[in-house]
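>>> no FASTA, just this:
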C-alpha cells in the first residue's frame, strides 16, 4: 500500500484531469438543459404566436365570408331593382303613349281661333278654343277657312287652326320638309290625323305614308 500511495503522490495530474472532465460534463449538462429550456420556451412562444395568427386568419375568413354573403345579397337586390326599374320604364312609356293618344283624341274635334277680341271694346285678341261634337265638322270648317283665305269677325281678322296636342304637332312637324319637296314636284300631299301623309299622284291615285322614313324613301324613288 505504501507503494501505491507513493505512486499517486508522485503523479498529481491524474487527479486534476478527472476533476476537469467531471466539471466539463456538468457544464455540458447545464448547457443542454439551458438550451432545451430556451428551445422549449421559444417553441411555446411560437406556438402561442401561431395560435394567434390562426385565430386572426379564422376571424378574417369569417369576415370575408360575411362580406361575400352581403355582396351576393346586394347583387341580388340590385338585380331585382334593375328588373323593377326596367318594368317601370316600359310601363311609363306605355302610359305616356296612352296619355298622348287620349289627349290627342280629346282635342281632335277642337278648333283654335286666333284673333277674336276678348270683348267688342277692342281688348287684346286671345286664342279661343271651340269644341265641336264631331271632328268631321271641324275638318270641314278648316277646309272652308283655307278655301276662303281671309276671315273676319266684326272687322277683326281671325284664323282657324286645329287644336292639336304638343305630341301630335311634333309628329306632324317632321313631315314639313317632305311635304315642301312634294309640293315642289307637283304632288298634292295632305297630312291626316294624327300624322299620316296622303299623297295624290299625278294620275289621281293616292298613296299613304305612315312615317317620315317612308316619305324620304318615296322621294328617293322619285329621284331614281
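In hand now; what should we look at? Please read these numbers as outputs of a predicted model, since none were measured by experiment.

>>> make it CA atoms for all contacts and neighbour counts henceforth
Will do.

>>> end-to-end on stretch 199-219?
With Cα to Cα, to the nearest Å as the measure, stretch 199-219 spans 11 Å from end to end.

>>> ok, residues contacting that stretch?
Defining contact as Cα atoms under 8 Å, 6 or more residues apart in numbering, one finds that stretch 199-219 is touched by 174-175, 178, 182, 186-190, 195-198.

>>> Out of those residues, which two sit at the greatest distance?
By the measure Cα to Cα, 186 and 195 form the most distant pair in those, at 21.2 Å.

>>> out of these two, which sits in the busier spot?
Taking other Cα atoms under 10 Å, residue 186 and residue 195 do not tie; residue 195 has more neighbours (20 against 11).

>>> wait, the more buried one sits on residue 168?
Yes. The criterion here is Cα atoms under 8 Å, and residue 195 meets it with residue 168 at 7.0 Å.

>>> helices or strands up against the longest strand seen in the chain?
Longest strand of the chain, by residue count under DSSP state E: strand 156-162. With contacts taken as 3 or more Cα pairs under 8 Å, 6 or more residues apart in numbering; DSSP states H and E, strand 156-162 sits against strand 110-114, helix 135-148, strand 151-153.

>>> next, the one to line up against it:
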C-alpha cells in the first residue's frame, strides 16, 4: 500500500489537533483524579499525625505526672521506713565470737561504760540481732548488729557520745551509726563529694526530710535537695565547685512533638 506523501490538508490538521486535545484532556483528567486521591490520603495522614502528636504529648505529660507522684510516694515510704527505725542503732565491729544470746548483755555493758549517768531502766533494749546474710569467710569483717533501744533519748545520747570518743571492744574499734533505710543511705553516698568538701572546710551539716542537706553558716541555714543544684549551693557557702559537680545537669523532660506542617490546601 502506497503512503500518501502529499501535503497535509486542513482536515488532517484539524483531526490531529482534535486527537492531541483529547489526549491532553484524558491525561489531565487522570492526573486530576490521582491528585485528588493523593490529596485525600494526605489529609487523612495529616489528621492521623495530628492525633498521634496530641496523644504522644498527652502521654508524655501523664508520664511526668506519674513520675512526680512515684517520687512523692517513694519519699513517703522512705520516711516511714526511717521512722520505724527511729530508735534503732547500728553497731559495727563487734566480733562474731559474741553469740546472739550474748548480744543484749554485751551492748548493755557497753552503754553502761559510755553512759554511766543513766538510770538502769534507761538501758532497756527491745530487740537486738545481727544483720541478715552469711559472713563471707573467717577473715571477713563481722556483720553489723542492729538494736532497737526502748528509749529514743538513750539512742541519741549513745550516738552523740560514741561520735565524740573512741569505743573499743577486745582491742577492736566499735562504730555506732544510725539505722537508715537503704534508699537514704544510697542518696547520702551520692553526696559524698559534697560532704567531704564540707568537712574539709570544717562546715557541719545535717540531713533533712524530704531528702536535703542542711548547712548552718553565719546565722543562716542553707539547704539543697538535688545534687545537680549543688553548684549554687556550694557557691553560696563560698566554696569552689568540684568538676564532678560542675558537670551535672538537670534531668531533661520528656520530648514533645510539634506540628511543623501546614494542612493540605493552606
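Received it, and whenever you're ready, just let me know what you need. The model shown is predicted, which means the values in this text are computed figures rather than measured ones.

>>> mind giving me a markdown table with the helices and strands packed on strand 156-162 of the first structure and columns for distance to residue 124 of the first structure?
Putting those into a markdown table (distance: least, Cα to Cα, whole Å) gives the following:
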| stretch | distance to residue 124 of the first structure |
| --- | --- |
| strand 110-114 | 11 |
| helix 135-148 | 23 |
| strand 151-153 | 14 |
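
>>> which one in the second structure is aligned with residue 48 of the first structure?
Using TM-score structural alignment as the criterion, residue 48 of the first structure maps onto residue 26 of the second structure.

>>> What residues in the first structure pair up with stretch 54-65 of the second structure?
Aligning stretch 54-65 of the second structure against the first structure (TM-score structural alignment) gives residues 76-87.

>>> compared with the second structure, how much does that stretch deviate?
In the superposition with the second structure, the average deviation recorded for stretch 76-87 of the first structure is 1.3 Å (mean Cα distance after the TM-score superposition for the first structure).

>>> Spatially, what comes nearest to residue 104 of the second structure if we skip its sequence neighbours?
Using Cα to Cα, 6 or more residues apart in numbering and skipping residues adjacent in sequence, the residue nearest residue 104 of the second structure is residue 128, 6.5 Å away.

>>> Next up, the contacts around the one you found.
Residue 128 of the second structure sits in contact with 103, 104, 145, 146, 147, 148, where contact means Cα under 8 Å, 6+ apart.

>>> Tell me, how many residues neighbour the second one?
The reference is to residue 104 of the second structure. Around residue 104 of the second structure there are 17 other residues, counting by other Cα under 10 Å.

>>> So it, which state does it fall into?
Secondary structure for residue 104 of the second structure, judged by DSSP: H, G, I helix; E, B strand; the rest coil, is helix.

>>> is it true that it touches residue 125?
Yes. Contact criterion Cα under 8 Å: residue 104 of the second structure and residue 125 qualify, at 7.1 Å.

>>> residues in contact with the longest strand of the first structure?
Taking Cα under 8 Å, 6+ apart as the rule, strand 156-162 of the first structure contacts 108, 110-117, 138, 142, 145, 150-152.

>>> between these, which has the most around it?
residue 111 (24 neighbours).

>>> Contacts only, for the equivalent of that one over in the second structure.
Under the alignment (TM-score structural alignment), residue 111 of the first structure pairs with residue 89 in the second structure. By Cα under 8 Å, 6+ apart, the residues touching residue 89 of the second structure are 146, 147, 148, 149, 155, 159, 176, 177, 178, 179.

>>> could you redo those residues as JSON lines and give each row distance to residue 111 of the second structure?
Below are the contacts of residue 89 of the second structure laid out as JSON lines (distance: Cα to Cα, whole Å):
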{"residue": "146", "distance to residue 111 of the second structure": "14"}
{"residue": "147", "distance to residue 111 of the second structure": "12"}
{"residue": "148", "distance to residue 111 of the second structure": "13"}
{"residue": "149", "distance to residue 111 of the second structure": "11"}
{"residue": "155", "distance to residue 111 of the second structure": "10"}
{"residue": "159", "distance to residue 111 of the second structure": "10"}
{"residue": "176", "distance to residue 111 of the second structure": "11"}
{"residue": "177", "distance to residue 111 of the second structure": "14"}
{"residue": "178", "distance to residue 111 of the second structure": "16"}
{"residue": "179", "distance to residue 111 of the second structure": "17"}
